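Novice: here is a sequence with its predicted model. Questions after.
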Amino acid sequence: MRDKLAIEVWDGWIRLFHWGLVAAVLISFYTTKTSGAPFLFPIEVHAQAGYLVIGLLVFRWLWGALGSVYARFKTFLYPPAETVAYAKSLFKRQTSVYASHNPLGGWMVLLMLLSLSFQAVSGLFLSDDVFFQAPLYGVFGEAVGNQLRTLHQLNSDLLIILIGLHLVGLIMHRLLGEPLVVAMLVGTKRLHQQPVDARKERLQAATLRLRALGALLIAAGAVLWLWF
């Protein structure tokens, strides 16, 4: 049996972001989609989960520009032609191996981040008309607020679809011999061959720590401003 190639792909910051986002999104959906949620004011918990989502997304957008090589958007966002070619090869089960996200997965990640960002930010302008008003409620007037409420609800359904597609993709990759969940837990992918997107450049650990600290401070500042 051919030995697998171990490649460090997902740094610790990306893994913390990913699982933190999973938890915050689950809480957010639970407090709105489940009747009889065991909270005194579910909308407040829903809003607080949204604030955490915003902080996590602020960090991810910054880390996508300044972080480790496989975390950067420029590493896994491919031109349309290359993405279409990958999709065709996927149906033929003749796909190339990628260390980071493959072309379809990269665009799915971007779409999910954009949808989550809109969902979290639009929520800042809403109210339940009874117990809770978000920090920016009423800034653009009632008409715009009503439109944002409608879009917030519609985008919530879109997010469910995107999350479902994401889970389907995980299953497909597991069937192809690529356990992505394990990789997101330990940070390392074990591949049968050299990936087409292999990168040799590495930033100094001290540089990455400073960048992570800066991104964390900005993200934490956003959360604290919203929370209090």
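Specialist: Now that the structure is in, tell me what you want to look at.
Novice: okay, CA-based contacts and neighbour counts for the rest of this
Specialist: Will do.
Novice: for the chain, which segments count as helices?
Specialist: 12-33, 42-66, 73-76, 80-91, 103-122, 141-175, 180-186, 205-227 (DSSP state H).
Novice: and these as CSV, adding mean neighbour count and distance to residue 193?
Specialist: What follows is the helices of the chain, written out as CSV (neighbours: other CA atoms under 10 Å; distance: least, CA to CA, whole Å):
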stretch, mean neighbour count, distance to residue 193
helix 12-33, 16, 24
helix 42-66, 21, 26
helix 73-76, 18, 18
helix 80-91, 14, 17
helix 103-122, 18, 18
helix 141-175, 14, 15
helix 180-186, 15, 16
helix 205-227, 15, 27
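Novice: what's the closest of these to residue 6?
Specialist: Judged by CA to CA, the one of the helices of the chain that comes nearest to residue 6 is helix 180-186, at 10.4 Å.
Novice: show me what that closest one packs onto, helices and strands only.
Specialist: Under the contact criterion of 3 or more CA pairs under 8 Å, 6 or more residues apart in numbering; DSSP states H and E, helix 180-186 touches helix 141-175.
Novice: and the angle from the helix it packs on to helix 103-122?
Specialist: Angle, helix 141-175 to helix 103-122, by axes from the mean of the first three to the mean of the last three CA atoms, to 10 degrees: 150 degrees.
Novice: ok, residue 164 to residue 190 distance?
Specialist: Applying CA to CA, to the nearest Å, the value for residue 164 to residue 190 is 25 Å.
Novice: next one: residue 94
Specialist: Taking CA to CA, one finds residue 94 at 18 Å from residue 190.
Novice: equivalent analysis for residue 223, please.
Specialist: 36 Å.
Novice: swap in residue 123?
Specialist: 40 Å.
Novice: so which residue is dead centre in the protein?
Specialist: For the chain, the residue nearest the mean C-alpha position is residue 113 (5.0 Å; CA atoms, centre = their mean).
Novice: leaving out chain neighbours, which residue sits closest to that residue?
Specialist: Nearest non-adjacent residue to residue 113, counting by CA to CA, 6 or more residues apart in numbering: residue 57, 7.4 Å away.
Novice: put this beside the first:
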Amino acid sequence: MALIGLSWWSIETGRMRIHYLSGYAVLTLVLFRIGWGFVGSDTARFGRFLRSPAAALRHLWHFRRPEPDQEIGHNAAGGWMVLVLLALLLAQPLTGLFSDSGYGDYGPLAKTVAAETSDRLTGLHHRIFNLILLTAGLHVLAVLAYRFIKQHDLLRPMLTGWKLLPVGMPAPRLGSPILAAALLGAAALTVYGVSRLG
């Protein structure tokens, strides 16, 4: 979220070079996270934490019921929140690639599409930012609600990646650091290549 804040600050203060770089960094990290969702650690894999919408609704239905935290990673509702955040964080820099401010600043792919298309994507780029703020706010409220209503500490695992597991529950398999570095490098090279197109 620090990069989102940097993107907002840079556009508000007219520091377009920083705005571009922060957008490229967001896109790199999101592409990495999507790839890691298929080949990474158990708790990061989409197939591990994405459950049916019905399972998410059942989980929310019992939200006010205090019970021990039996989840290793994301719960059924949290998995969908991750998917929404990732989709928004992907759409934001992608639309930015095609955006044109009308004042001489434009994304590297803005001139590859019709001016009307670029204008529509520019407007979408601005609106998605508000959706990211809304979704991030809901995410923070959900973490606080779990802490005070269900007595589940979700903040420490989110910040550190470590969580105390119930007795007898096996630890999840961690992904390869070498694979993670290679995936991050591939994402960075892809974004760099796209950035040079304009």
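Specialist: That came through, no problem. The shown structure was predicted, so the numbers you read here are calculated from the model rather than taken from an experiment.
Novice: picking that back up, more neighbours: which of residue 94 and residue 190 of structure 1?
Specialist: residue 190 (19 against 11; other CA atoms under 10 Å).
Novice: that one maps to what in structure 2?
Specialist: Per TM-score structural alignment, the equivalent position to residue 190 of structure 1 in structure 2 is residue 164.
Novice: before we move on, the earlier item: dump the helices of structure 1 to TSV, plus distance to residue 132 of structure 1.
Specialist: Formatted as TSV, the helices of structure 1 follow (distance: least, CA to CA, whole Å):
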stretch	distance to residue 132 of structure 1
helix 12-33	14
helix 42-66	7
helix 73-76	36
helix 80-91	43
helix 103-122	15
helix 141-175	14
helix 180-186	36
helix 205-227	13
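Novice: can you say which of those helices is nearest to residue 135 of structure 1?
Specialist: Among the helices of structure 1, helix 205-227 sits nearest to residue 135 of structure 1 (CA to CA), with 6.7 Å.
Novice: got a list of contacts for that closest one?
Specialist: 13, 48, 51-52, 54-56, 58-59, 62-63, 66-68, 135 (CA atoms under 8 Å, 6 or more residues apart in numbering).
Novice: and residue 164 of structure 2, how close does it get to residue 73 of structure 2?
Specialist: According to CA to CA, residue 164 of structure 2 and residue 73 of structure 2 sit 11 Å apart.
Novice: residue 100 of structure 2 pairs with which position in structure 1?
Specialist: Checking TM-score structural alignment: residue 100 of structure 2 goes with residue 127.
Novice: the residue nearest to its match when sequence neighbours are not counted and residue 139 of structure 1, how far apart?
Specialist: Nearest non-adjacent residue to residue 127 of structure 1, counting by CA to CA, 6+ apart: residue 133, 4.3 Å away. Distance of residue 133 of structure 1 to residue 139 of structure 1, given as CA to CA: 12 Å.
Novice: more neighbours: those two, which one.
Specialist: Neighbour tally, residue 133 of structure 1 and residue 139, criterion other CA under 10 Å: the higher count belongs to residue 133, 18 against 11.
Novice: quick one, what contacts the more buried one?
Specialist: Applying CA under 8 Å, 6+ apart, we find residue 133 of structure 1 in contact with 125-127.
Novice: going by distance to residue 41 of structure 1, which of those residues wins?
Specialist: Of all those, residue 41 of structure 1 sits closest to residue 127, with 12.9 Å by CA to CA.
Novice: isn't that closest one right up against residue 137?
Specialist: Yes - between residue 127 of structure 1 and residue 137 there is a contact at 6.6 Å, judged by CA atoms under 8 Å.
Novice: what residue in structure 1 is paired with residue 9 of structure 2?
Specialist: Under TM-score structural alignment, residue 9 of structure 2 pairs with residue 30 in structure 1.
Novice: what's the closest non-adjacent residue to that match?
Specialist: residue 37 (7.4 Å).
Novice: that neighbour against residue 31, yeah?
Specialist: Yes - the pair residue 37 of structure 1 / residue 31 is scored as a contact, 6.1 Å apart, by CA under 8 Å.
Novice: Provide the aligned range in structure 2 for stretch 150-164 of structure 1.
Specialist: Counting by TM-score structural alignment, stretch 150-164 of structure 1 falls onto residues 123-137 of structure 2.
Novice: on average, how far is that stretch from the matching bit in structure 1?
Specialist: By mean CA distance after the TM-score superposition for structure 1, the fitted stretch 123-137 of structure 2 averages 1.1 Å away from its aligned residues in structure 1.
Novice: so which residues make contact with that stretch?
Specialist: Residues outside stretch 123-137 of structure 2 that contact it (CA under 8 Å, 6+ apart) are 85, 88-89, 91-93, 95-96, 99.
Novice: ok, now with 7 Å
Specialist: 85, 88, 92, 95-96 (CA atoms under 7 Å, 6 or more residues apart in numbering).
Novice: next one: stretch 54-69 of structure 2
Specialist: In contact with stretch 54-69 of structure 2 (CA under 7 Å, 6+ apart) are residues 76-77, 149-150, 152.
Novice: how long is it from one end to the other?
Specialist: Span of stretch 54-69 of structure 2 from end to end, CA to CA: 20 Å.
Novice: repeat that for stretch 166-185 of structure 2.
Specialist: From the first residue to the last, stretch 166-185 of structure 2 extends over 36 Å; the measure is CA to CA.
Novice: do the same with stretch 119-129 of structure 1
Specialist: Note: stretch 119-129 of structure 1 ends 19 Å apart using CA to CA.
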